[in-house]
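Asker: Have a look at this prediction, sequence included:
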Amino acid sequence: MTSEDNQTNDSSVDTRHGCILYVENVTVSFDGFKALNDLNLYIDDGELRCIIGPNGAGKTTMMDVITGKTRPDEGTVFFGQSMDLTQMTEYEIAHAGIGRKFQKP
């Protein structure tokens, strides 16, 4: 394996026919409580979205699903047209270029 094999660049994310991030019908439950209930989110290449909401609205759970920390009970999450994030490890998702930054109080 070469160092080039370990790198992910923009050309590896196929967005020619759709969104760069595709979240559809995602549901996550914790002990019967639905933290996410049939969530849909589509982000196009170059688009910026801000997620706001009150405590308990599901913002962190949504990011946990996108970054691989939490697996959805139902739904689809794709990065580009071919990277099924629900089938990837946290490391693989981070290596593909998806990350998060927590706010420091």
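Answerer: Nice, I can see it.

Asker: only C-alpha atoms for contact and neighbour calcs from this point on.
Answerer: Noted.

Asker: how much space between residue 70 and residue 44?
Answerer: Distance, residue 70 to residue 44, using Cα to Cα, to the nearest Å: 23 Å.

Asker: Over to residue 18?
Answerer: Using Cα to Cα, one gets 7 Å for the distance from residue 18 to residue 44.

Asker: same check, this time on residue 69
Answerer: In terms of Cα to Cα, residue 69 sits 23 Å off from residue 44.

Asker: Check residue 100 too.
Answerer: According to Cα to Cα, residue 100 stands 18 Å off from residue 44.

Asker: So between these two, which is more surrounded?
Answerer: Higher neighbour count among residue 100 and residue 44: residue 44, with 14 against 11, using other Cα atoms under 10 Å.

Asker: Cross-check the contact I'm expecting between the more buried one and residue 21.
Answerer: Yes. Using Cα atoms under 8 Å, residue 44 is in contact with residue 21, at 6.9 Å.

Asker: The residue most central in space within the chain: what's it in contact with?
Answerer: Nearest residue to the geometric centre of the chain (Cα atoms, centre = their mean): residue 66, 2.1 Å. Residue 66 makes contacts with 77, 85, as judged by Cα atoms under 8 Å, 6 or more residues apart in numbering.

Asker: adding another structure so you can compare the two:
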Amino acid sequence: MAAALLIDDVTVEFGSFRAIDALSLAIDFGEVRAVIGPNGAGKTTMLDVVSGITRAKQGRVVFDDAIDITRTSESEIARAGVRRKFQKPSIFEGLDVRQHI
């Protein structure tokens, strides 16, 4: 059975700093996972790799057993349904509370 998301042997480096070292993770269809760890553990970097914002030095990320994220543009990845939500809270000045929801 294919994985909904496969992260296979992914390594990410920023200069001489290795943020992710040979990470592998498979998430099956219908499965929910949580990624926890201290600041600097690589959680955000992993999400950036999955959404195409950051490119891995090695390894691959496959979405829906069909889309090789490591070889796809950020906009194509977003169109396929994979994107991260940044934590910066913001509102639209002209909308009321109900419209924001």
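Answerer: Noted; the coordinates are in hand. On a predicted model such as this, the values are computed, not experimentally measured, just so you know.

Asker: What does the superposition give as a TM-score?
Answerer: Comparison of the two superposed chains (TM-score structural alignment, normalised by the length of the second structure) gives a TM-score of 0.82, and 89 aligned residues with a Cα RMSD of 1.2 Å.

Asker: rewinding a little: aligned partner of the residue nearest to the centre of the first structure in the second structure?
Answerer: Alignment note (TM-score structural alignment): residue 66 of the first structure maps to residue 50 of the second structure.

Asker: Onto which residues of the first structure does stretch 70-79 of the second structure map?
Answerer: Against the first structure, stretch 70-79 of the second structure falls on residues 86-95 (TM-score structural alignment).

Asker: now the strands for the first structure?
Answerer: Taking DSSP state E as the test, the strands found in the first structure are 21-30, 33-43, 74-79, 83-84.

Asker: okay if I get those strands as a markdown table plus distance to residue 49 of the first structure and mean neighbour count?
Answerer: Below are the strands of the first structure laid out as a markdown table (distance: least, Cα to Cα, whole Å; neighbours: other Cα atoms under 10 Å):
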| stretch | distance to residue 49 of the first structure | mean neighbour count |
| --- | --- | --- |
| strand 21-30 | 11 | 18 |
| strand 33-43 | 7 | 16 |
| strand 74-79 | 15 | 19 |
| strand 83-84 | 20 | 16 |
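
Asker: Distance to residue 95 of the first structure for the ones you listed - can I get that in CSV?
Answerer: As requested, those are exported to CSV (distance: least, Cα to Cα, whole Å):
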stretch, distance to residue 95 of the first structure
strand 21-30, 16
strand 33-43, 20
strand 74-79, 12
strand 83-84, 12
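
Asker: looking at those strands, which is closest to residue 53 of the first structure?
Answerer: When these are ranked by proximity to residue 53 of the first structure, the top entry is strand 33-43, at 13.0 Å, counting by Cα to Cα.

Asker: From residue 99 of the second structure, how far out is the match of residue 66 of the first structure?
Answerer: In terms of Cα to Cα, residue 50 of the second structure sits 30 Å off from residue 99 of the second structure.

Asker: just residue 10 of the second structure next, same as before
Answerer: Residue 10 of the second structure is 40 Å from residue 99 of the second structure, where distance means Cα to Cα.

Asker: Right, I'll leave it there.
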